[in-house]
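>>> the sequence and its predicted three-dimensional model are supplied below.
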Amino acid sequence: MGSPMRTEPLPGETPLRVPGGPYSVVVLLRGYAEPEGAGGAVRADGSVTLVLPRAWAPAARPRSARPESVETEAALREAASGPILVDTGGPWAGEALLAALAGQGVGPGDVGLVVGTHGHSDHVGNLGLFPGALLLVSHDLCLPGGLYLPHALSEERPLRLGPGLEVWATPGHGGQRDVSVVVEGTALGTVVVAGDVFERHGDEESWQALSEDPVAQERSRRRVLAAADLVVPGHGAPFRVIRGGPRPCGPETRDMDAAAGH
């Protein structure tokens, strides 16, 4: 049998900064999803996360209007040398997003790469704020101006952006083309920005109803839990993945099978 594993929400408000080298992770806006009224309506917005290369600083040389290379791997490396935004929230959150970026010394023109974990409006509603960025939305990789680049992203083959920084194919919630961003080497270990692979901590009884492919999503959830020390879900507080030691029985802990949906 493997070591016991549990998950626990990480306390604290946004922005939540997790330092690291070569990349730090900043949860700029925490997503939410709350029922409203008696008709089944839900008011929601997605989490927004910033990945900052250690070598980048606000005073760094401004980026060119577009990556110089049209070769996929080179364009990704160039774009990822600057700030990377994972999801953008809904269009109603544009001002809050810009203010949160400014709080980190980042302007919209500084962002080199925007990753949209999936195509729902509460996760990619502000793409228009970043016309100079390379865009990876689900599995579509696009240079500024609408030039789409081929790539081989799959569950077996991640896209490598830099040392310890990858994009994984994590299908399920929105179909076959959802992605997550994996950042190794932070102060809290490996951080996985998972979009709606996990809606929130403790979503074991609800995620299946929101999934377009529950079988694939269960596989993605198990893969994320096996790799992550910290998960940034789509609509709630980040949560830690703690391995080894005794397994508490309190309501704030989950073992791997429960968190994956078994």
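Yep, it's here. Residues are numbered from 1 along each chain as shown.

>>> from here on, just use CA atoms for contacts and neighbour counts.
Will do.

>>> next, the contact list for Gly132, please.
Neighbour list for Gly132: Ala65, Arg66, Gly109, Val111, Gly112, Pro144 [criterion: CA atoms under 8 Å, 6 or more residues apart in numbering].

>>> out of these, which comes closest to Leu97?
Val111 (12.6 Å; CA to CA).

>>> can you flag which of the contacts of Gly132 belong to helices?
Among these, no residue falls in helices (DSSP state H).

>>> so Thr72 makes contact with Ala152?
No. Judged on CA atoms under 8 Å, Thr72 makes no contact with Ala152 at a distance of 9.9 Å.

>>> need the residues that contact the helix ranked longest in the chain.
Longest helix of the chain, by residue count under DSSP H: helix 214-227. Applying CA under 8 Å, 6+ apart, the contact partners of helix 214-227 are 170-173, 176, 190, 192, 194, 197-198, 208, 211, 231, 241, 256, 259-261.

>>> how about 7 Å then?
Thr170, Pro171, Gly172, His173, Val197, Gln208, Val241, Ala260, Gly261 (CA atoms under 7 Å, 6 or more residues apart in numbering).

>>> distance to Leu85 for those - can I get that in CSV?
CSV is the format used below for the contacts of helix 214-227 (distance: CA to CA, whole Å):
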residue, distance to Leu85
Thr170, 18
Pro171, 20
Gly172, 22
His173, 20
Val197, 18
Gln208, 27
Val241, 23
Ala260, 26
Gly261, 29
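
>>> closest to Leu134 among these?
Thr170 (20.3 Å).

>>> residue boundaries of the strands in the stretch 1-150 of the chain?
Ranges of strands in the stretch 1-150 of the chain, per DSSP state E, counting those that start in this stretch, are 5-9, 16-18, 23-29, 32-36, 41-45, 48-53, 84-86, 113-116, 134-137, 140-143, 147-148.

>>> take this one as well and set it beside the first:
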Amino acid sequence: MSSLVWTEPLRGDPPLLVPGDPYSVVVLLRGYAEPEGGNGAMRADGSVTLVLPQAWGPASSHREPPSGHGGAMTSLEEAARGPILVDTGGPWAREALLGALAGQGVAPGDVTLVVGTHGHSDHIGNLGLFPGAALLVLHDFCLPGGLYLPHGLGEECPLRLGPGLEVWATPGHGGQRDVSLVVAGTALGTVVVAGDVFEREGDEDSWQALSEDPVAQERSRKRVLGAADVVVPGHGAPFRVVREASQPETKGPGNSRENPAVED
């Protein structure tokens, strides 16, 4: 059985809350990319997303940061027990980011993990607001104070942060070390915060020109579309991924179903 896949806009203005158990997803700031002038210039900023563990509250925000003694995976799981920020926008969006966090009852010091999907300035321009957070920027993972820990992330080896919460290697747009955050179990299903794997919904006419490795990014895009119910792209509104299963073929006296596949 194969699946036909298409996308639809997810209506609503930021902050857009997708409740879940054990993690909720809040799109704090919607990214954009708009041509300016006639010389190819663009005015742009990246989406910023907050992931909140259901068990977290401001009263529980004061805890010791991970020590690193248990290794990268233990430290990642400890860091993921508090608010997680995926990308930070550009430095020009500093006040908007602080205001959006405050609107969710989160102070910069409450954030325990920042995930940077790739290294462009419109996505990691406010890392300095979170000196007390663990940082997973591309494939580099470090604890507060600059202790870097090896972890083995790869396309065939995601990093598990908690139940239904993973970091995937999704190379292509910025090179080989881009990442996405995958959140299962929300009210809308699996949400993938994808950075610039997808610039926006309906970006088929433009993403390749912005990609460092279009072959790898095409692979990442298919992987995300195969898993996600909602995608948070780097420069546009979140969108749904909709699948319609075709009828299974009839073979002899019984029916046989193949594994679902994504068709372009």
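Cool, got the structure. Quantities reported herein were computed from a predicted structural model and do not represent experimental measurements.

>>> looking at Thr72 and Ala152 of the first structure, which is more packed in?
Thr72 (18 against 11; other CA atoms under 10 Å).

>>> list the contacts for that one?
Leu149, Pro150, His151 are the contacts of Thr72 of the first structure under CA under 7 Å, 6+ apart.

>>> now swap in Leu161 of the first structure and tell me
Contacts here follow CA under 7 Å, 6+ apart; on that basis Leu161 of the first structure touches Leu76, Arg77, Ala80.

>>> put together CSV for those residues, with neighbour count and distance to Leu52 of the first structure on each row.
Shown next, in CSV, are the contacts of Leu161 of the first structure (neighbours: other CA atoms under 10 Å; distance: CA to CA, whole Å):
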residue, neighbour count, distance to Leu52 of the first structure
Leu76, 24, 15
Arg77, 17, 14
Ala80, 24, 9
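
>>> out of those residues, the closest to Leu135 of the first structure would be?
Of all those, Leu76 has the smallest distance to Leu135 of the first structure: 9.7 Å, by CA to CA.

>>> nearest spatial neighbour of the closest one, skipping sequence neighbours?
Spatial nearest neighbour of Leu76 of the first structure, excluding adjacent residues (CA to CA, 6 or more residues apart in numbering): Leu161 at 5.9 Å.

>>> tell me the helix or strand right after the longest helix of the first structure.
strand 230-232 (DSSP states H and E).

>>> for that next one, give me the average deviation versus the second structure.
Strand 230-232 of the first structure: mean distance to aligned residues in the second structure after superposition is 0.1 Å, counting by mean CA distance after the TM-score superposition for the first structure.

>>> just how off-centre is the next helix or strand after that strand within its chain?
Next along the chain after strand 230-232 of the first structure, taking DSSP H and E as the criterion, comes strand 239-243. Here strand 239-243 of the first structure is found 17 Å from its chain centre; the criterion is CA atoms, centre = their mean, to the nearest Å.

>>> who are the packing partners of the helix or strand following strand 239-243 of the first structure?
Note on strand 239-243 of the first structure: by DSSP H and E, the next helix or strand toward the C-terminus is helix 256-260. Packing contacts for helix 256-260 of the first structure, counted by 3 or more CA pairs under 7 Å, 6 or more residues apart in numbering; DSSP states H and E, involve helix 214-227.

>>> how close does the helix it packs on sit to the second structure?
Mean deviation for helix 214-227 of the first structure: 0.1 Å (mean CA distance after the TM-score superposition for the first structure).

>>> and that helix, which stretch of the second structure?
Using TM-score structural alignment, helix 214-227 of the first structure corresponds to residues 214-227 of the second structure.

>>> what number of residues lie near Gly40 of the second structure?
By other CA under 10 Å, neighbour count at Gly40 of the second structure equals 7.

>>> all helices for the stretch 51-200 of the second structure, in order.
72-79, 94-103, 121-124 (DSSP state H, counting those that start in this stretch).

>>> before we move on, back to that, adding distance to Ala93 of the first structure and neighbour count as columns, could you present the contacts of Gly132 of the first structure in JSON lines?
Output for those, formatted as JSON lines (distance: CA to CA, whole Å; neighbours: other CA atoms under 10 Å):
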{"residue": "Ala65", "distance to Ala93 of the first structure": "25", "neighbour count": "12"}
{"residue": "Arg66", "distance to Ala93 of the first structure": "25", "neighbour count": "18"}
{"residue": "Gly109", "distance to Ala93 of the first structure": "18", "neighbour count": "16"}
{"residue": "Val111", "distance to Ala93 of the first structure": "17", "neighbour count": "26"}
{"residue": "Gly112", "distance to Ala93 of the first structure": "20", "neighbour count": "27"}
{"residue": "Pro144", "distance to Ala93 of the first structure": "23", "neighbour count": "15"}
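
>>> ok, back up a step: and the longest helix of the first structure, how far out from the chain's middle?
Taking mean C-alpha positions (CA atoms, centre = their mean), helix 214-227 of the first structure and its chain are 15 Å apart.

>>> with stretch 99-118 of the first structure instead?
Worked out by CA atoms, centre = their mean, stretch 99-118 of the first structure lies 13 Å from the chain centre.

>>> buried ones in it?
100-101, 106-118 (16 or more other CA atoms under 10 Å).
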